[in-house]
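*Asks:* Just to be clear, the model below is a prediction. Sequence and coordinates:
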Amino acid sequence: MTTIHEAFAPVKWEGDSLLLLDQTRLPVETVFLSLHTSEEVWAAIRHLQVRGAPAIGMAAAYGLYLGVRNSEAADSSALWNQLLEQADYLATARPTAVNLFWAIDRVKARVQQEGEKPVDALKAAVLDEALAIQREDAEVCRTIGEHLLTLLQDGMGILTHCNPGALATAAYGTATAPLYLAKERGWNLKVYADETRPVLQGARLTAYELQQAGIDVTLICDNMAAMVMAQGKVQAVIVGTDRVAANGDVANKIGTYGVAVLAKAHGIPFYVAAPLSSVDLETPTGADIPIEERPAEEITHGLGKQVAPDGIKVYNPAFDVTPAEYITAIVTETGIFKPEDIRNSKQ
């Protein structure tokens, strides 16, 4: 039987095309885009039709294949040069999620390992690696969920932010993985999902997928988090991340930093679910993480209508950085780590 976290897989390879669930249409419409070129993949990443760090990485890997599959390169060297051009192009789609660059680098490394094989064999290797990235992500997410579940108890209240769910990964999600596993085991966790400004990914996506899975989920506005914590309704906060710096700082959807500060003020543990592909030891601190800024219209024209004055100045960063001091633990597929020990996660 297909479970809800599998039914909402946002990235699928079928036949000769890439199918992406258009997440800008949820929760009202379920529409899959059929993509055939790297340009279409770039646009889907850029415009948030596919989002979530792991899903972005998977889409980029398939985008590399779409970018070279019709190549008429005469030899392996020519194909390699075309692959590098496609890699540089796709890397410009979004700047913050390190999984995008990780997946591109992994595909490039696979082609290098293949050596001077025939062009068709190298193209097949690109597709094979993209498929492998997707298969492995599902297992990574489940393992993260198993580790997180050891930190929770039946009946707890959990607050989450943005969409670190099945819609952002191959299956299970990252921060939502323990919620799905708890449901499978008959637990009754009570989840509070922040709506998550500016594009309401918590309301449109997290609340939607958890409701469909039969998980007890309550949607709250971002500025209600302090109140539900003060009322004793939350015993743990679990969020995902788009990048973890070497010192344990994490970048996640805007508003995460505020939730972490509130959790610390109320004595509530704050956990970050992070696949190793999101751990960037080459970035020293959170101050070194590039923060994407989104169009002003996402704030001035929310909910389908203009909600702010014409000509108003807007500051719209898509992410913020939560300092390591506010994080109780970072949970990867290799275990549970204090932020200052995150380097050990890759050993």
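*Replies:* In hand now; what should we look at? Numbers count the residues shown, from 1 in each chain.

*Asks:* can we go C-alpha only for contacts and neighbour counts from here?
*Replies:* OK.

*Asks:* List the contacts of stretch 175-185.
*Replies:* 5, 141-142, 144-146, 148-149, 154, 160, 164-166, 172, 188-189, 213, 215, 238-240, 272-273 (C-alpha atoms under 8 Å, 6 or more residues apart in numbering).

*Asks:* who does the strand or helix carrying residue 298 touch, helix- and strand-wise?
*Replies:* Following DSSP states H and E, the helix or strand that holds residue 298 is helix 297-300. For helix 297-300, there is no helix or strand it packs on, judged by 3 or more C-alpha pairs under 8 Å, 6 or more residues apart in numbering; DSSP states H and E.

*Asks:* Toward the C-terminus from that helix, list the very next helix or strand.
*Replies:* Using DSSP H and E, the first helix or strand after helix 297-300 is strand 319-322.

*Asks:* Alongside the first one, take a look at this:
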Amino acid sequence: MRTIDWVDGAVELIDQTLLPERVEVLRLRTVADLVAAVRRLAVRGAPALGVAGALGVALAAYTEPGPEAVRAAAESLRRARPTAVNLAWGVDQAAALLPEGPDAVLRRALAIRDDDVEACLSMGEYGADLLAGLTGTRPLTVMTVCNTGGLAAVERGTALGVAQTLHERGLLAEALALETRPLLQGARLTAWELARMGAPHRLVVDSAGPFLLARGHADAVLIGADRIAADGDTANKVGSYALALGARRAGVPFVVVAPETTIDMATPTGAGIEIEDRDAEEVVTLRGHRLAPEGTGALNPAFDVTPHDLITAIVTDRRVIRLDKGESLASVPPGPRRAGPSERV
């Protein structure tokens, strides 16, 4: 199934806040409703947010009363979550066609949707081949954080898409998914997706990840990205930095998987990435149940930044950049996309 799509004049998306208990598709007819869905994480994941941004501009073009209202609606969507560069990118890509009319905007948004599907297939191929080269052609145990599967894209996903390709090749021994506090995307979403694909998997408490790497429980760490700076510094779900430190200490490859659209060459280093600070209630409560005494505050950064010198490689839909070998985003030019398993001749 698709995480997000355009259906009969509205944006339809899976409400990820309700998983795994039930699968419910939201039908959103206004940009305000889409902005609210983005902010409460009904739709999340960098590629999916890029598509949401583009489809949201199309929705505005058809429903808002005039050009100024359309641009204001698009800007509200653009600002809904600051860290993921794909959201702003999707908005800007679609908004560029506003002078040509709503139909042109929608065609661009649908092209972005379809392009994401192809990109995820290609990342799976590039990533699986890289891991085979790093660790040998044998069944691998991979560790991951947050959710980077089809729920974070349109279909299939980024880092979890690599795990899916390994599984389809018979090369996935097990996936170890960090629970990912405070909203448990690993427990609620990644485990749900791994079960649907029939892949062997277990959950891991977030703080246990680095220790398990030290004990040899995983052959590689796969993470996604919400923004990659020009030097390779990578913003991803909070907890990624700790895994990178643990992986370096244990000598385990640490691989970032994200589409080319997540690379932000206008941001020189990770120090320039704005980190979203979310509501303390996400930490002190869990699905309506209080975990801490009344009046307890919390720091709740949604993301952290992993320095590029802790990253083995960045895998995109068009290239592999071996940071551990001195390569950089500037030195390795994008190449062709790889065909996914259903596209091979």
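*Replies:* Nice, thanks for sending it over. Quick caveat: nothing in here was measured; it's all calculated off a predicted structure.

*Asks:* coming back round to it: from the contacts of stretch 175-185 of structure 1, which land in strands?
*Replies:* If you go by DSSP state E, these have 160, 238, 239, 272, 273 in strands.

*Asks:* from the residues you listed, which two are the most distant?
*Replies:* Greatest spacing in those, by C-alpha to C-alpha: 160 and 273 (10.9 Å).

*Asks:* Quick check: neighbours shared by those two?
*Replies:* 175, 238, 239.

*Asks:* Highest neighbour count among those?
*Replies:* Neighbour counts for those peak at residue 175, which has 28 neighbours (criterion: other C-alpha atoms under 10 Å).

*Asks:* Now check structure 2 for the residue matching that residue.
*Replies:* Alignment note (TM-score structural alignment): residue 175 of structure 1 maps to residue 159 of structure 2.

*Asks:* Quickly find the element holding residue 63 of structure 1.
*Replies:* In this structure, residue 63 of structure 1 sits in helix 53-68 according to DSSP H and E.

*Asks:* Show me where the stretch 1-150 of structure 1 has its helices.
*Replies:* Under the criterion DSSP state H, counting those that start in this stretch, the stretch 1-150 of structure 1 carries helices at the ranges 4-7, 38-46, 53-68, 76-90, 98-114, 119-149.

*Asks:* ok, so what distance separates the aligned residue in structure 2 for residue 90 of structure 1 from residue 121 of structure 2?
*Replies:* In structure 2, residue 90 of structure 1 lines up with residue 77, judged by TM-score structural alignment. Computed as C-alpha to C-alpha, to the nearest Å, the residue 77 of structure 2 to residue 121 of structure 2 distance reads 27 Å.

*Asks:* what's the mean gap between the helix holding residue 63 of structure 1 and the aligned bit of structure 2?
*Replies:* For helix 53-68 of structure 1, the mean deviation from structure 2 after alignment is 1.2 Å (mean C-alpha distance after the TM-score superposition for structure 1).

*Asks:* and for that helix, what span of structure 2 is it aligned with?
*Replies:* Under TM-score structural alignment, helix 53-68 of structure 1 corresponds to residues 46-61 of structure 2.

*Asks:* so how far is the matching stretch off the chain centroid?
*Replies:* In terms of C-alpha atoms, centre = their mean, to the nearest Å, the gap separating the centre of stretch 46-61 of structure 2 from the centre of its chain is 15 Å.

*Asks:* hmm, back to that, so how far is residue 79 of structure 2 from the match of residue 175 of structure 1?
*Replies:* Distance from residue 159 of structure 2 to residue 79 of structure 2, by C-alpha to C-alpha: 26 Å.
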